[in-house]
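**Q** coordinates only, no sequence provided:
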C-alpha cells in the first residue's frame, strides 16, 4: 500500500480527494491536514510515502512546507497541487524539491497514477506546467548576467546527443512512452538514457535533472 497525506486548507477538497484515492486498492490516505506546519507534524507522525500539497494556504504555504519536508524527510515524495493562476509558485515549488506538479482539474485516475509514479521515486510534471517551467528557464537564461559554460562533448560527464534529446523531452514534460515514440526507441532504452542523465548530472530525479540542465544551459538550441 502507498501511504498518502493530503494537505489543503479547504476541507471539501481534502474530503473529495480522499474519497477518490480510497477507491484505488493500492492507495491509503493516512491523514489530511490544512496547512504546511501541520503537514510537517503529520509526516513525522504518520510516515506517508507521498504528500499531496496545496500551495496557497494560511500560515506556512506549500512551497515552504515542501522545502522543509525535503530537508527533514528526503524519502517522502511531494506532489504540489496548483491552479492555472498559481504560475509564480511553479518554479519555486520545483526548486523547493517537489517531485510532482499537477493541476487540480485532473481526473482521479491521473492523480492516482501520479501518486504511484512519485512513490516509485520518479518525477512527474504535467505537460501544460512543463511548458511554463521551460518558459521560466528561458526567461532566466536571457536575464542572467552570466552563466556557467555549457557542457561540451569533451567534458568528462558530457551527455551524448541522444541523452540531450531525452533531456529536452523531459523538460517538455513527456512520459517515457511518449519519448520512446518520438525518438523511435524502446521504453527500456529511454529508462537507460534517463539513468545515465541522472548519474552524469549528479541528481536524484527527472525534475532535478531539468533544473540542473537549465543551470548548465543544456536546453538551449545549437
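**A** Received it, and whenever you're ready, just let me know what you need. Just so we're clear, the structure is a prediction, and the values are computed from it rather than from any experiment. Residues are numbered from 1 along each chain as shown.
**Q** make it CA atoms for all contacts and neighbour counts henceforth
**A** Noted.
**Q** quick one: residue 123 and residue 207 touch, right?
**A** Yes. In this structure residue 123 lies within contact range of residue 207 using CA atoms under 8 Å: 5.9 Å.
**Q** now for these two: what residues contact both?
**A** Listed contacts common to residue 123 and residue 207 are residue 99; contacts here mean CA atoms under 8 Å, 6 or more residues apart in numbering.
**Q** mind listing the strands in this protein by residue range?
**A** Taking DSSP state E as the test, the strands found in the chain are 2-7, 27-33, 50-54, 77-82, 100-103, 124-125.
**Q** most neighbours per residue, which of those strands?
**A** Relative to the other members of those, strand 50-54 carries the highest mean neighbour count by mean count of other CA atoms under 10 Å, namely a mean of 28.
**Q** can you give the distance of that strand from its chain's centre?
**A** With CA atoms, centre = their mean, to the nearest Å as the basis, strand 50-54 stands 11 Å off its chain's centre.
**Q** who touches that strand?
**A** 2-9, 61-62, 66, 76-82, 115, 118-119.
**Q** same check, this time on stretch 34-46
**A** Judged by CA under 8 Å, 6+ apart, the contacts made with stretch 34-46 from elsewhere in the structure are 5, 7-11, 30-31, 33, 57-62, 64-65, 68-69.
**Q** mind listing what's buried along that stretch?
**A** By 16 or more other CA atoms under 10 Å, the buried positions in stretch 34-46 come out as 34, 35, 36, 37, 38, 39, 40, 42, 43.
**Q** now those residues as a markdown table including distance to residue 103?
**A** Formatted as a markdown table, the entries for those read as follows, by distance: CA to CA, whole Å:
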| residue | distance to residue 103 |
| --- | --- |
| 34 | 18 |
| 35 | 19 |
| 36 | 19 |
| 37 | 22 |
| 38 | 22 |
| 39 | 20 |
| 40 | 22 |
| 42 | 23 |
| 43 | 23 |
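**Q** another one to put next to it:
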C-alpha cells in the first residue's frame, strides 16, 4: 500500500479502452490507486518489477504469451503482489492453470465493472476469488487429482528398493546404459527393472 493506505494496482490488458474503463472505476475509489498499465505480458512483468504493486489485474489472453505466463513471472519476481486473471470464459482448465501458476483468483470480464472493486478488496484481504459457478467443478477436479496422487503413491510403495533406485534415475533422465552403469548391473538386468517399474506404475510404453 502507499502512504495513504491505498492498494496499489497494476492493470494488464491488450485492449486500451478496457484498461481505461477499469482504471476509471478503480480510481474513483478512495482505497485504490492505479500505479501502472500494460498492453502485453512483457510490459506487465516489467511494470510489476518497477512499481512493486500490491495487486495486478491481468487479462488471461494478454499478448503474446498469455496472462498465465505473466503470473508465473510476476509472482516469482514480486512475491508480495497478488494477481487476478480476467477471462472471457468459465474454462476449468484455465482456472486450474492460473491457480497453479500462483494467481489469487479469476474474474470474468463480463462481470459489471463495479464488481471489480469488491473483487480487488477481497483479494487484498488475502481471499481467493473463484467464480461461484466454477467452484463445484474445481473441487471435483481437485478431488480427482488427489485420488490419482494417492494411487500413484501406493504404486511407488509397491516398488522394491532397487526399483525405486531405477525410478529415481529414470526421473533424472537416465537411459538404459546410464542406469546399468550407475547401479553396477548388466544392461539386461537394468532393462528388467525398468519394465517392472513401468508395469507396477501402469505405464504402458517407454521410448
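**A** Looks like it arrived, so ask away. Source: prediction; values computed, not measured.
**Q** which residue lines up with residue 71 of the second structure in the first structure?
**A** Taking TM-score structural alignment as the alignment basis, one finds that residue 71 of the second structure is matched in the first structure by residue 66.
**Q** in contact with whatever residue of the first structure lines up with residue 8 of the second structure, which residues?
**A** Matched across to the first structure, residue 8 of the second structure falls on residue 3, judged by TM-score structural alignment. The neighbourhood of residue 3 of the first structure, defined by CA under 8 Å, 6+ apart, consists of 27, 28, 29, 30, 47, 48, 49, 50.
**Q** ok, now with 10 Å
**A** When contacts are counted by CA atoms under 10 Å, 6 or more residues apart in numbering, residue 3 of the first structure is found next to 26-31, 46-51, 115, 119.
**Q** now swap in residue 100 of the second structure and tell me
**A** Taking CA under 10 Å, 6+ apart as the definition of contact, the neighbours of residue 100 of the second structure are 68, 71, 72, 94.
**Q** report the angle between the lengthiest helix in the first structure and strand 77-82.
**A** With DSSP state H setting the assignment, residue counts place helix 127-143 as the longest helix in the first structure. Relative orientation of helix 127-143 of the first structure and strand 77-82, computed by axes from the mean of the first three to the mean of the last three CA atoms, to 10 degrees: 90 degrees.
**Q** show me what residue 90 of the first structure lines up with in the second structure.
**A** For residue 90 of the first structure, the aligned residue in the second structure is residue 95 (criterion: TM-score structural alignment).
**Q** excluding chain neighbours, what is closest to that match?
**A** Beyond its immediate neighbours in the sequence, the residue positioned closest to residue 95 of the second structure (CA to CA, 6 or more residues apart in numbering) is residue 106, lying 6.7 Å away.
**Q** likewise for residue 171 of the first structure?
**A** Once flanking residues are discounted, residue 171 of the first structure sits nearest to residue 210: 5.7 Å by CA to CA, 6+ apart.
**Q** ditto for residue 6 of the first structure
**A** Of all residues not flanking residue 6 of the first structure in the chain, residue 32 sits nearest, at 4.5 Å (CA to CA, 6+ apart).
**Q** quick one: map the one you found onto the second structure.
**A** Under the alignment (TM-score structural alignment), residue 32 of the first structure pairs with residue 37 of the second structure.
**Q** and that match, what does it touch?
**A** Contacts for residue 37 of the second structure (CA under 10 Å, 6+ apart) come out as 9-13, 16, 19-20, 23, 43-44, 47-48, 56-58.
**Q** distance of it from residue 26 of the second structure?
**A** 13 Å (CA to CA, to the nearest Å).
**Q** for those two, list the residues in contact with both.
**A** What both residue 37 of the second structure and residue 26 touch, as defined by CA under 10 Å, 6+ apart, is the set 9, 20.
**Q** between the two ends of stretch 25-41 of the first structure, how far is it?
**A** Terminal residues of stretch 25-41 of the first structure are spaced 26 Å apart (CA to CA).
**Q** right, I mislabeled it, should have said stretch 3-22 of the first structure
**A** Separation of the first and last residues of stretch 3-22 of the first structure by CA to CA is 11 Å.
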